[in-house]
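In: got a structure for you, letters missing:
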């Protein structure tokens, strides 16, 4: 990912937030037959406070990805969306795309069966928490045999990234008034491009920029 100092993300707390809020990732590996990409949910390792993630893939995908044998890239895609030149005012302009993205690279560690089982349980609990009556991995009619087959059909991994590249391109190169207009259009504009999540990321980034300016003035 081409980096621009104005758009770089380096704060670990912010990176953890983006990963936590956007758990559906793309996993890319340079396998013997060429590049392979798979899509899975991941979680931050709850025993660490860095950018280590845990997850799993199905055994057929592991055969393609070769987890633990070579470096892999995990792409975390945050909110993103179209920005119309009309929102810049009466000035020469072209469209752009605002986005937040985190790339984590490294050679993953393969989890034991017990560790993998715990990660699978955490994943179910994480997403079932949003349902009216959560159904955990061990809830009936699931039984120990069923859960055991589930675990054996997956390969769990832990990735402590050796390289992190993160970028949030959120109109940091635009005047405050233009930024406020873009945020308003994304929050409640009457277009197909309205996206409150992207507006929230912009507001978060620009609030920090403005606070920094006030502190230094």
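Out: Happy to help now that I have it. Small disclaimer: the values here were computed from a predicted structure and weren't measured.
In: going by C-alpha atoms from here, please, whenever you check contacts or count neighbours.
Out: OK.
In: please enumerate the strands of the chain.
Out: In the chain, strands defined by DSSP state E lie at 24-31, 34-44, 53-58, 72-83, 96-106, 109-110, 154-159, 163-169, listed in chain order.
In: which helix of the protein spans the most residues?
Out: Assignment by DSSP state H gives helix 196-216 as the longest helix of the chain.
In: that helix vs strand 72-83, what angle?
Out: On the basis of axes from the mean of the first three to the mean of the last three CA atoms, to 10 degrees, helix 196-216 is oriented at 90 degrees to strand 72-83.
In: what comes up buried for helix 196-216?
Out: Of the residues in helix 196-216, 196, 198, 199, 201, 202, 203, 205, 206 count as buried by neighbour count, 16 or more other CA atoms under 10 Å.
In: check stretch 124-140 too.
Out: Using 16+ other CA under 10 Å as the burial criterion, the residues of stretch 124-140 that qualify are 136, 137.
In: ditto for stretch 95-110
Out: Under the neighbour-count criterion of 16+ other CA under 10 Å, stretch 95-110 has 98, 99, 100, 101, 102, 103, 104, 105, 106, 107, 108, 110 buried.
In: tell me which two in those residues are the farthest apart.
Out: Taking CA to CA as the measure, those reach their widest spread between 98 and 110, a distance of 35.0 Å.
In: just to revisit the earlier point, tell me what the longest helix of the chain is packed against?
Out: strand 72-83, helix 176-188 (3 or more CA pairs under 8 Å, 6 or more residues apart in numbering; DSSP states H and E).
In: can you rerun that using 10 Å?
Out: Applying 3 or more CA pairs under 10 Å, 6 or more residues apart in numbering; DSSP states H and E, one finds that helix 196-216 contacts strand 72-83, strand 96-106, strand 163-169, helix 176-188.
In: the first one versus strand 163-169: what angle between them?
Out: Translated: strand 72-83. 0 degrees.
In: strand 72-83: how far from the chain's middle?
Out: 7 Å (CA atoms, centre = their mean, to the nearest Å).
In: want to compare, so here's the second one:
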């Protein structure tokens, strides 16, 4: 990813905040058979020092990615959207795209069956907790038995992030007046590029 100090996201806590808010990620491996790309949800191991990711893959993705053999890249993407130069009110401008992203790198540690099931339960609980009647993998005897059967079709892993590259490109190089005009367009109800999530991220970056 091209470096630009104006947009660099270097604080590990900010990287964690983006990961928590946008857990659906793209994972990529360079293998002897070529580049392999998959998409899975990730959680942070909040009890660990540094940035540690937890997830799982469905078989045979663990073999396709050669998980545990070499470095894995996991890409988390936050709000993004098109920014028109017509919004700037300036005589000279070009289109751009605002976005937030974290590229996390590390070598996965494959989990045993018990740990894998625990990670699957944590993933389910994480997304179900906000529902009025949350589903639990072991909420009933039938569900528990089903979970025990399907766990072997997945491979859980933990990845300690050894390095990350982040970018938070939110028009920081523009004047406050120009940013205000961009925000007005992104927050315009019914506009062709209405994007309240991106507008909120831009406000945070001010």
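Out: That came through, no problem. This structure is a prediction, so every number in the text was calculated from the model and none was measured.
In: so after superposing, what's the score?
Out: With the length set by TM-score structural alignment, normalised by the length of the second structure, the two chains reach a TM-score of 0.94; 206 aligned residues with a CA RMSD of 1.4 Å.
In: from the buried residues of helix 196-216 of the first structure, which is closest to residue 139 of the first structure?
Out: Nearest to residue 139 of the first structure among those is residue 196, at 35.1 Å by CA to CA.
In: and that closest one, what pairs with it in the second structure?
Out: Superposed on the second structure with TM-score structural alignment, residue 196 of the first structure falls opposite residue 196.
In: ok, now how distant is the residue lying closest to that match once chain neighbours are set aside from residue 200 of the second structure?
Out: Spatial nearest neighbour of residue 196 of the second structure, excluding adjacent residues (CA to CA, 6 or more residues apart in numbering): residue 187 at 5.5 Å. Distance, residue 187 of the second structure to residue 200 of the second structure, using CA to CA, to the nearest Å: 9 Å.
In: now residue 52 of the second structure. Nearest residue, chain neighbours left out?
Out: residue 160 (4.3 Å).
In: same check on residue 100 of the second structure?
Out: With CA to CA, 6+ apart as the measure, residue 168 is the residue that lies nearest to residue 100 of the second structure, at 4.3 Å, once sequence neighbours are left out.
In: the alignment partner in the first structure of that neighbour: neighbour count?
Out: Applying TM-score structural alignment, one finds that residue 168 of the second structure aligns to residue 168 in the first structure. Here the number of neighbours of residue 168 of the first structure (other CA atoms under 10 Å) works out to 23.
In: again with residue 50 of the second structure
Out: Summarising burial for residue 50 of the second structure: neighbours were counted as other CA under 10 Å, giving 15.
In: equivalent analysis for residue 33 of the first structure, please.
Out: Look at residue 33 of the first structure: counted by other CA under 10 Å, it has 8 neighbours.
In: that one and residue 10 of the first structure, how far apart?
Out: As judged by CA to CA, residue 33 of the first structure and residue 10 of the first structure stand 34 Å apart.
In: and if you look at residue 71 of the first structure?
Out: Distance of residue 71 of the first structure to residue 10 of the first structure, computed by CA to CA: 22 Å.
In: the more surrounded of these two?
Out: Each of residue 71 of the first structure and residue 10 has its neighbours counted (other CA under 10 Å); residue 71 has more, 18 against 12.
In: contacting residues around the more buried one?
Out: The contact partners of residue 71 of the first structure, taken as CA atoms under 10 Å, 6 or more residues apart in numbering, are 28, 29, 30, 31, 65, 105, 106, 107, 108, 161, 162.
In: swap the cut-off to 8 Å and go again
Out: Residues counted as contacts of residue 71 of the first structure (CA atoms under 8 Å, 6 or more residues apart in numbering) are 29, 30, 105, 106, 107, 108.
In: for residue 167 of the first structure, same thing?
Out: Contact analysis of residue 167 of the first structure by CA under 8 Å, 6+ apart lists 3, 7, 8, 9, 99, 100, 101, 102.
In: roughly how far apart are the fifth one and residue 189 of the first structure?
Out: In this case it means residue 99 of the first structure. Look at residue 99 of the first structure and residue 189 of the first structure: by CA to CA, they are 18 Å apart.
In: quick check: residue 26 of the second structure touching residue 36?
Out: No: if you go by CA atoms under 8 Å, residue 26 of the second structure and residue 36 don't touch, sitting 10.4 Å apart.
In: higher neighbour count, these two?
Out: residue 26 (17 against 14).
In: burial of the closest residue in space to that one that isn't next to it in sequence, as a residue count?
Out: Closest residue in space to residue 26 of the second structure, ignoring its immediate chain neighbours: residue 39 at 4.6 Å, by CA to CA, 6+ apart. By the criterion of other CA under 10 Å, residue 39 of the second structure has 13 neighbours.
In: and what of residue 182 of the second structure?
Out: Residue 182 of the second structure: 23 surrounding residues under other CA under 10 Å.
In: show me what contacts residue 105 of the second structure?
Out: Applying CA under 8 Å, 6+ apart to residue 105 of the second structure gives the contacts 71, 72, 73, 74, 161, 162, 163, 164.
In: could I get those as JSON lines with distance to residue 87 of the second structure?
Out: JSON lines is the format used below for the contacts of residue 105 of the second structure (distance: CA to CA, whole Å):
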{"residue": "71", "distance to residue 87 of the second structure": "42"}
{"residue": "72", "distance to residue 87 of the second structure": "39"}
{"residue": "73", "distance to residue 87 of the second structure": "35"}
{"residue": "74", "distance to residue 87 of the second structure": "34"}
{"residue": "161", "distance to residue 87 of the second structure": "39"}
{"residue": "162", "distance to residue 87 of the second structure": "40"}
{"residue": "163", "distance to residue 87 of the second structure": "37"}
{"residue": "164", "distance to residue 87 of the second structure": "33"}
